[in-house]
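Asker: Kindly generate the corresponding structure for this input.
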Amino acid sequence: MNKFLTVLNFLLLTTLIILTLYVFDVIDIPFLSEQKTQEEELVQQNITPAQQEEIQKVTRSKSYDELMEKGKVYAENGLYDLAIDAYTQASQKAELNKEPLLKIASIQLLQQEYQKAKDMSAHILTIDQNSGLAKLYLGQANIGLENFPEAKNIFDSITSDDQKVQYYQGIMAVYFGEYERGRTLLEAASTKENGDEVVARNALNFVNGLNEFDRYAAGLNNHLRVLMARSFAQVGEHRLAKEVIWPVLKETREYRDAWIILGYSYLKLKQFKDAIDALEEAKQQDPEKPETLFYLGLAYAGNDEVEKAIKELEQALENGYEPKIHAEQKLAELYFLLEDYENSAEKYEEVITLNSTEIDYFVRPIWLYIEKLNKPEKAIALSEKAQLHHPDNAMSYNLLGWSQVANKDYMNGRRNLEKAISLSGNFDAPYLNMGWMYERQNNMDKAKEFYKKAFEMGNGSSTGTLAASRYNSILEKEKNNSFMVNIFN
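Answerer: Prediction:
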């Protein structure tokens, strides 16, 4: 009998140890773990039901057309890696079909992965050596890689009167000094019937620059180069712009506008140190020009020299930089980086004063007043202004309700958050804020309910991630409290 009791005590002690280790997540007990609901598992893994459904779909075999459609949807939503994966799978189902490969090349160009785009375009030409689109992409990739003679040869090899072909043939002719040929091609591209409006507008930019030169500066080759460099910069061809402008500056350094164009192009290419050098040269020649100061501020910001960036941007505003809102927005972001939340909120409010038509402008300063500055009364004042300008917008009710909850006005906060939900049934933020309201009132069951809903609706957004974090935090507290109760009972 004593031996039996000893064994029984040993088993009870072992069971107690195992349960203790399970509670503290040291070990896993399958039959206990399975008691978690599927929803809890998804929240704790930060995977929404919608994402889970997508994962399950991917595991099923898809047809070529389904994969092409999936790639299109991913690309339209900026999910480029997923789009490339879908197009790659489509290509594997139809190895001699160039369409999925062309889609991949276009994404690689968009992401500025020029070597990959070049390799892909060259591969497509082994499938169809007459593909004009593959040649167009190959030429664009070579511009990105700064292989300009090769790019020109590729564009010139395309026998087509397609608008984009004419455009690229035209700008490369201009780059290599073939101005009249470039003018002819760009005039054709700018007037193409049923053509792309952006391409037409960009082509016209060069034509106007050439016409300006004819009227005012014929014979002054450096001025023509500056005009063409300006056009290259304005249409986003910054690699070509900087190469066109350099010969001018080698001949004469006293050319403020040339330094500005060069600095701006370096800035857009994210070559911030080079941008700073060029724009400081421009500033020396004209210390008051607000555009120079604005771009210089952006260059310093890109180079993580925040204090210098703020100084230049504030001076640009003082000197009358327009549009003022761009400088104010950047200053708000920079003060935020310095954790100078007062000045950041002030700048965001200045942005709203300049343009109150965008509801999104209200979100960051209200967040600052609630989360960083503990000034819910200012958040309420600003959210009331948002509602005044956006009376039927779900976000304005959400901001007002959120601010009222922060001010412990739970009755009005709940009413406005419910209004936000009624105006937009698929809006995650008011569910998050309802969860926060119930958590502040210590109603954890309701808080979890709303956090779970916000997470499901967020579909991977920052709001959904925060909802998952708060949901899991409540679960952890409940688990710890339950363990403490068991110990002391």
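Asker: all contacts plus neighbour counts: C-alpha atoms, from now on.
Answerer: Fine.
Asker: and stretch 201-215, which residues are buried?
Answerer: Going by neighbour count (16 or more other CA atoms under 10 Å), the buried part of stretch 201-215 is Asn202, Ala203, Leu204, Asn205, Phe206, Val207, Asn208, Gly209, Leu210, Phe213.
Asker: this one next, for a side-by-side:
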Amino acid sequence: MRRNILVFILLISLIFSLNLALQADSDLSAEELFSQALKNYNQGNFAQADKEFSQLLSDYDLDAGVKFSSLYYLTMTAVKENRTLAAINSLERFEELGYQSAALNWQIGELFLNKAGQFDSADFGRAIDFLEKAQAMGLKSTAFKRDLAYAYRENKQSEKAIGLYEEIIKTSPTAGDYLNLAKLYEKDDYLDKAIKLYEEALIADQVPPSIYLNLANLYQSLGNYSSAVKIYELGIETNPNFAPYYIGLAENHLALNNYAKAEKELNNVLTINKNSYHAYYLLGLIAQQRKEYQKALDYYADSLTYNPDYVRAYLAEGKVYLEQEEFAQAITSFSIAVEKNPEFFESRYYLGLAYYNADQMEAAREELRKALHINDRFQKARDLLDEIEKN
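Answerer: The predicted structure is shown next:
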């Protein structure tokens, strides 16, 4: 009985205390409550700030200035807590009263960009809706343009993105701005413009590793292997433990027939990452070029140990067996390559070639037809099929 009375007294005391607290809040003037809410906002107490700004808007007769600021910060508390729908609802209330804020539209647009990874995915279309509103209200800062350009780029509106990045580069660009614009030009096949931008990015502050990779890859795709080598060497100077630079350097040395240099760079890769299946594959190509067939097969086996689905290694392995006229083993390697990727026409062609050399003409004919079904312009497959059909 006594315990029940004590519990009852405690409950009464708690209710009384809460009522006093609520009364104390209601006794605050609008200016005092706004100052308290703003202090909580600035200290990161967003939930409390949200309650206080909401109380101001519901319980007080506010002048225009305080109402504007309360709605503004109510929207911002929702933004800070990633409550997108609440932020949009508050912004709509804000705008229904005739107010406008480019900054709020930008902040909500940024939520949809998902730059912090707070959501499962971005929504670039919705981001553009709010960012374009902010732009129409006159927002022109470089940081804002960068966000809008990013949204356009990811939403496949490349012309608009290019226009904004060109504006940014005329004012206060970063290496990332050059990179993003160069990638857009590269995608649209304006390769000379892309190269120029990548090169300009190299002299900017805080150059990201992808600049070196992208520029070197572009040179490589154009057959300018010597320039690609120089760019990868620059990348290695800035980050000597970044394995992709050494891989790229080795590939370009291979294209220049500098096998010893390529081998050296690939060994550097394996020092950094012993599990690099592509490095083992490239070492196999070098050994195969030198007619060191068993060594090549060992390297391909290492490559497949670290990536059992690597079709290029199965193809290279099969080609070694073809050169050694071990056709049954070649058929096995090429068959696995086909199994791993049935839509890769080269695998079908080489399997057909192995069957042809093993004098299994019907099987060869079938694989060559499948290769041509996937790629009817693959001339080697057509020539071999024509030869079989003549006989």
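Asker: TM-score for this pair?
Answerer: With the length set by TM-score structural alignment, normalised by the length of structure 2, the two chains reach a TM-score of 0.58; 287 aligned residues with a CA RMSD of 4.3 Å.
Asker: quick revisit: can I get the buried residues of stretch 201-215 of structure 1 in JSON lines including distance to Glu66 of structure 1 and secondary structure?
Answerer: Listed next are the buried residues of stretch 201-215 of structure 1 as JSON lines, based on distance: CA to CA, whole Å; DSSP: H, G, I helix; E, B strand; the rest coil:
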{"residue": "Asn202", "distance to Glu66 of structure 1": "36", "secondary structure": "helix"}
{"residue": "Ala203", "distance to Glu66 of structure 1": "37", "secondary structure": "helix"}
{"residue": "Leu204", "distance to Glu66 of structure 1": "40", "secondary structure": "helix"}
{"residue": "Asn205", "distance to Glu66 of structure 1": "41", "secondary structure": "helix"}
{"residue": "Phe206", "distance to Glu66 of structure 1": "42", "secondary structure": "helix"}
{"residue": "Val207", "distance to Glu66 of structure 1": "44", "secondary structure": "helix"}
{"residue": "Asn208", "distance to Glu66 of structure 1": "46", "secondary structure": "helix"}
{"residue": "Gly209", "distance to Glu66 of structure 1": "47", "secondary structure": "helix"}
{"residue": "Leu210", "distance to Glu66 of structure 1": "48", "secondary structure": "helix"}
{"residue": "Phe213", "distance to Glu66 of structure 1": "53", "secondary structure": "helix"}
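Asker: which among those residues gets closest to Lys477 of structure 1?
Answerer: Ranked by distance to Lys477 of structure 1 (CA to CA), these are led by Asn202 at 59.5 Å.
Asker: what helix or strand is the residue lying closest to Arg415 of structure 1 once chain neighbours are set aside on?
Answerer: What sits nearest to Arg415 of structure 1 in space, not counting adjacent residues and going by CA to CA, 6 or more residues apart in numbering, is Gly401, at 7.3 Å. Assigned by DSSP states H and E, Gly401 of structure 1 falls within helix 394-406.
Asker: And stretch 302-321 of structure 2, what's buried?
Answerer: Buried residues in stretch 302-321 of structure 2, counted by 16+ other CA under 10 Å: 302-304, 309-321.
Asker: repeat for stretch 250-257 of structure 2
Answerer: Buried residues in stretch 250-257 of structure 2 (16+ other CA under 10 Å): Ala250, Glu251, Asn252, His253, Leu254, Ala255.
Asker: just stretch 142-156 of structure 2 next, same as before
Answerer: Neighbour count says stretch 142-156 of structure 2 has Thr142, Phe144, Lys145, Arg146, Asp147, Leu148, Ala149, Tyr150, Ala151, Tyr152, Arg153, Glu154 buried, by 16+ other CA under 10 Å.
Asker: and if you look at stretch 55-67 of structure 2?
Answerer: Residues Gln55, Leu56, Leu57, Val66, Lys67 are the ones in stretch 55-67 of structure 2 that count as buried (16+ other CA under 10 Å).
Asker: which residue packs closest to the second one, ignoring adjacent ones?
Answerer: The reference is to Leu56 of structure 2. That would be Ala30: by CA to CA, 6+ apart, it lies 6.7 Å from Leu56 of structure 2.
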